[in-house]
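> Generate coordinates for the sequence data below:
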Amino acid sequence: MNEVVETLRNIEQNYKIFQQQQFTFTRALDHTREEAHDLLRPVASIVQVQVLKDHHCISATDRRILNMFISICNDLRNLCQKLETVHPGDQVTNSLLERCKVLLNDSNDLSAIRATYPHGVVNYLSFEEARHTYGGVVSLIPIVIDLLKEWVTYTKR
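Model prediction:
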C-alpha cells in the first residue's frame, strides 16, 4: 500500500508541474489544432491529443507539454491497473477504479466533464475554451487523482 501512496504522490508532483504550464498546454493544443485545420471540434479524448501531437505538432515546446499530459495519463492508467492487483476490492473501491478506467480510456469523450472546486483548472481558461474546447482534457487529471485519493483513503480504513 505504501508503494501505491508513493506512486500517487509522484504523479501529483508531476501534475503540479504540468498545472503550472496549463497555458502552454492550451496554446499547444491551439497550435496543433490550427495545423490540423480542425478548429471546430473540441479536444475531447486522450487519443485526440496523441494524434495532434504525433501528426500536427511542429514546436518542441508543444510536443513536450503534450507528451507530459499523455505521460501523466499513462501513469494514472498504470496505477489503476496496479490497484486492481493490490487490493481484492469491494463495491466502493471497484466502483472508484471503474470510474478511473473509463475516464482514462483513450477514446472516452471527455467533453462533458469539468473539474470543480477546489480545482481551478477550468477557471484559468477563457469562457470559450472552458465551455467548449479544452474543459474536459484539463479536468481529466485532477478528477482521476481525486478518485484515486478517495480509493486510498477508503482502503486505509
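
> When you work out contacts or count neighbours from here on, use the C-alpha atoms and nothing else.
Will do.

> Please state the offset of the longest helix along the chain from the chain centre?
For the chain, the longest helix by residue count, based on DSSP state H, is helix 60-86. Computed by C-alpha atoms, centre = their mean, to the nearest Å, the chain-centroid distance of helix 60-86 equals 8 Å.

> this one as well, want them side by side:
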Amino acid sequence: MNEIKESLRNIEQTYKIFQQQQFTFITALEHTRENAHDKIKPVSSIGQVQTYTDHYCNNSTDKRILLLFLSICSDLNKLCQRLESLHPGNSVTNALLDKCKTLVSHSNDLSGIRAKYPHDVVNHLSCDEARNHYGGVVSLIPIVLDSMKEWVAHTEKLPRNMLHSVSARKAAVYNQAEQPIRRVGDRDHLGRPAFITEGTQTYISLTEKAREREDRRVKLKQLGGLGRAIRKFLDGPWRPPGKHAF
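Got it, this is the predicted structure:
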C-alpha cells in the first residue's frame, strides 16, 4: 500500500506541473485541432489527443505538453492495474476502480465530465467555447486522482489480511489444493505420474511460493516434457507408489 501511495503522490506532482501549463495545453489542442480540420466537436477522449499528437502536431512546445498529458494518463492506467492486483476489493473499492478504469480508457467519452470544487480547471478556461470544447479533457486527471485517493482511503480501512496480492492469494489456494505433488519415477497402474504428499519442506513465504509456481509454469512450458520439468524443479528422495499415492 505504501508503494501505491508513493506512486499516487508522484503522479500528483507531475500533474501539478501540467496544471500550471493548462493554457499551453489548450493552445496546443487549438493548433492540432485546426491542423486536423476538427474544430467543431469537443475533445472527447484520450485517443483523440493521441491522434492529434501523432499526426497533427508540428510544434515542439505543443508536442511536449500533449505528451505530458498522455504520459500522466498512461501512469494512471498502470496504477489502475496495480490497484486491481492489490486485493480482491469490496463493492465500494471495486466501483471506484471501475470508474477510474473507464475514465482512463482511450476511447471513453470525456465530453460530459466536469471537475468540481475545489478544482478550478474548468474556470480557468478562457471562454464559453473553450469550456464547451475542453471542459472534459481538463477535468479527467483531477477526477481520476480524487477517485484513486478515495480508493486508498477505503482500502486502508479493510482488514489487514485482505491486502495480499490477488495473484499470491490465488497461488496460495492453488498450492493448498496441490499439496500432493508428483515425484520423478512415480507411476500409477496406467503409467501416469502418481501423486504423493510431501513429507517436510522449508517454510517459504506466500509471495515466494507464488513466484516459484509461476517460474515453474514458464519453465515447464519451455522444457516441453513433464518429466524433465519435474526433474528440474522438484527435489527430495524418491518414494514408491502405493499407500502413499493418491
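
> average distance between the longest helix of structure 1 and structure 2?
Mean deviation of helix 60-86 of structure 1 relative to structure 2 after superposition (mean C-alpha distance after the TM-score superposition for structure 1): 0.4 Å.

> if I look at the residue positioned nearest the centre of structure 2, how far off is P42 of structure 2?
By C-alpha atoms, centre = their mean, structure 2 has its centre lying nearest to Q81, at 1.2 Å. Using C-alpha to C-alpha, to the nearest Å, we find Q81 of structure 2 at a distance of 29 Å from P42 of structure 2.

> buried stuff in stretch 80-88 of structure 2?
Buried residues in stretch 80-88 of structure 2, defined by neighbour count with 16 or more other C-alpha atoms under 10 Å: 80, 83-88.

> Kindly apply the preceding question to stretch 16-31 of structure 2 instead.
Buried residues in stretch 16-31 of structure 2 (16+ other C-alpha under 10 Å): 18-19, 22, 24-26, 28-31.

> Most widely separated two among those?
Longest distance between any two of the buried residues of stretch 16-31 of structure 2 is 18.9 Å, between Q19 and H31; criterion C-alpha to C-alpha.

> just to revisit the earlier point, packing partners of the longest helix of structure 1?
helix 2-20, helix 22-35, helix 46-56, helix 91-103, helix 135-156 (3 or more C-alpha pairs under 8 Å, 6 or more residues apart in numbering; DSSP states H and E).

> Of all the residues in it, which ones are buried?
62-70, 72-73, 75-77, 79-80, 83.

> How about stretch 133-152 of structure 1?
133-145, 147-149, 151-152.

> about what we covered before: turn the helices and strands packed on helix 60-86 of structure 1 into JSON lines, including distance to I113 of structure 1.
Listed next are those as JSON lines, based on distance: least, C-alpha to C-alpha, whole Å:
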{"stretch": "helix 2-20", "distance to I113 of structure 1": "17"}
{"stretch": "helix 22-35", "distance to I113 of structure 1": "17"}
{"stretch": "helix 46-56", "distance to I113 of structure 1": "13"}
{"stretch": "helix 91-103", "distance to I113 of structure 1": "9"}
{"stretch": "helix 135-156", "distance to I113 of structure 1": "5"}
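
> Select, out of these, the one closest to R114 of structure 1.
Among the helices and strands packed on helix 60-86 of structure 1, helix 135-156 comes nearest to R114 of structure 1, with 5.2 Å by C-alpha to C-alpha.

> Packing partners of that closest one?
Helix 135-156 of structure 1 is packed against helix 2-20, helix 60-86, helix 91-103, with contacts defined by 3+ C-alpha pairs under 8 Å, 6+ apart.

> again, 6 Å this time
Packing contacts for helix 135-156 of structure 1, counted by 3 or more C-alpha pairs under 6 Å, 6 or more residues apart in numbering; DSSP states H and E, involve no helix or strand.

> For it, grab the matching residue range in structure 2.
Under TM-score structural alignment, helix 135-156 of structure 1 corresponds to residues 135-156 of structure 2.

> ok, and what's touching the matching stretch?
With contact meaning C-alpha atoms under 6 Å, 6 or more residues apart in numbering, stretch 135-156 of structure 2 is reached by 93, 100, 110-111, 113-115, 122.

> of those, closest to R216 of structure 2?
Distance ranking of the contacts of stretch 135-156 of structure 2 against R216 of structure 2, using C-alpha to C-alpha, places T93 first at 32.8 Å.

> Give me the spatial nearest neighbour of the closest one, chain neighbours excluded.
Once flanking residues are discounted, T93 of structure 2 sits nearest to W151: 5.5 Å by C-alpha to C-alpha, 6 or more residues apart in numbering.

> Likewise for Y134 of structure 2?
In space, and not counting its chain neighbours, Y134 of structure 2 is closest to V43: 6.0 Å by C-alpha to C-alpha, 6+ apart.

> any idea how far that neighbour lies from S139 of structure 2?
Here V43 of structure 2 is placed at a distance of 12 Å from S139 of structure 2 (C-alpha to C-alpha).

> And for D75 of structure 2?
16 Å.

> about what we covered before: run the angle between the longest helix of structure 1 and helix 46-56 for me.
150 degrees (axes from the mean of the first three to the mean of the last three C-alpha atoms, to 10 degrees).

> Many thanks, I have nothing further to ask.
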